[in-house]
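*Asks:* Got a sequence here, can you build the structure:
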Amino acid sequence: MEAVAAFRGVDPLELEPLAERIDADALNALFSPVGDGTIDGGSVTFRYGGARVTVTSRGDIDVVEAERAGRRE
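*Replies:* Sure, this is the predicted structure:
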């Protein structure tokens, strides 16, 4: 939420609650350590606040304009 607010130049409270767009518990479960303590690689991409947001298993967050994202989503 903060990354999109910074990208948009708005207060985070101006955006809809992130929980209405994505299940944070499910996102955390996707990137939780497996039995041996390692974290599998991967990413998840979703639209939020007029942007395309990609979160990786390393914790990286990439925010771009939704229009630049194309029609792949």
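*Asks:* from here on, contacts and neighbour counts on C-alpha atoms
*Replies:* Will do.
*Asks:* what's the next secondary structure element after the helix or strand hosting residue 52?
*Replies:* Assessed by DSSP states H and E, residue 52 sits inside strand 51-56. Sequence-wise, the next helix or strand downstream of strand 51-56 (DSSP H and E) is strand 61-65.
*Asks:* Another sequence for comparison is provided below:
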Amino acid sequence: MPEEYLYYFKKTRKQRSALFIRMGVAALGYIAALYWVEYYTDFTVPEDFHTIAVIAFSLASLILFYIAW
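*Replies:* The predicted model follows:
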């Protein structure tokens, strides 16, 4: 018995890559938020965490942009 679908939708390559682009921009937004917190508040972020967070989010965004490309 063949399966019958009520609705079938196939995403295009452009639609799939838009997800990775949004995730990469969000990772860059986290870096911007980290710098914003350090600049505008009295809260000090430990240097080790700051370095690890910036490197990790930068690498993640580069990988996501490469996947989208």
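*Asks:* Once they're superposed, tell me the TM-score.
*Replies:* TM-score for the superposed chains, counting by TM-score structural alignment, normalised by the length of structure 2: 0.28, backed by 31 aligned residues with a CA RMSD of 2.8 Å.
*Asks:* okay, now residue 8 of structure 1: neighbour count?
*Replies:* 17 (other CA atoms under 10 Å).
*Asks:* I meant residue 24 of structure 2, not that one.
*Replies:* Neighbourhood size, residue 24 of structure 2 [other CA under 10 Å]: 23.
*Asks:* cool, residue 53 of structure 1 as well?
*Replies:* As a burial measure, residue 53 of structure 1 scores 21 neighbours (other CA under 10 Å).
*Asks:* Which residue, neighbours along the chain excluded, lies closest to it?
*Replies:* Nearest residue to residue 53 of structure 1, sequence neighbours excluded (CA to CA, 6 or more residues apart in numbering): residue 63, at 4.7 Å.
*Asks:* gap between the one you found and residue 55 of structure 1?
*Replies:* From residue 63 of structure 1 across to residue 55 of structure 1, the span is 9 Å (CA to CA, to the nearest Å).
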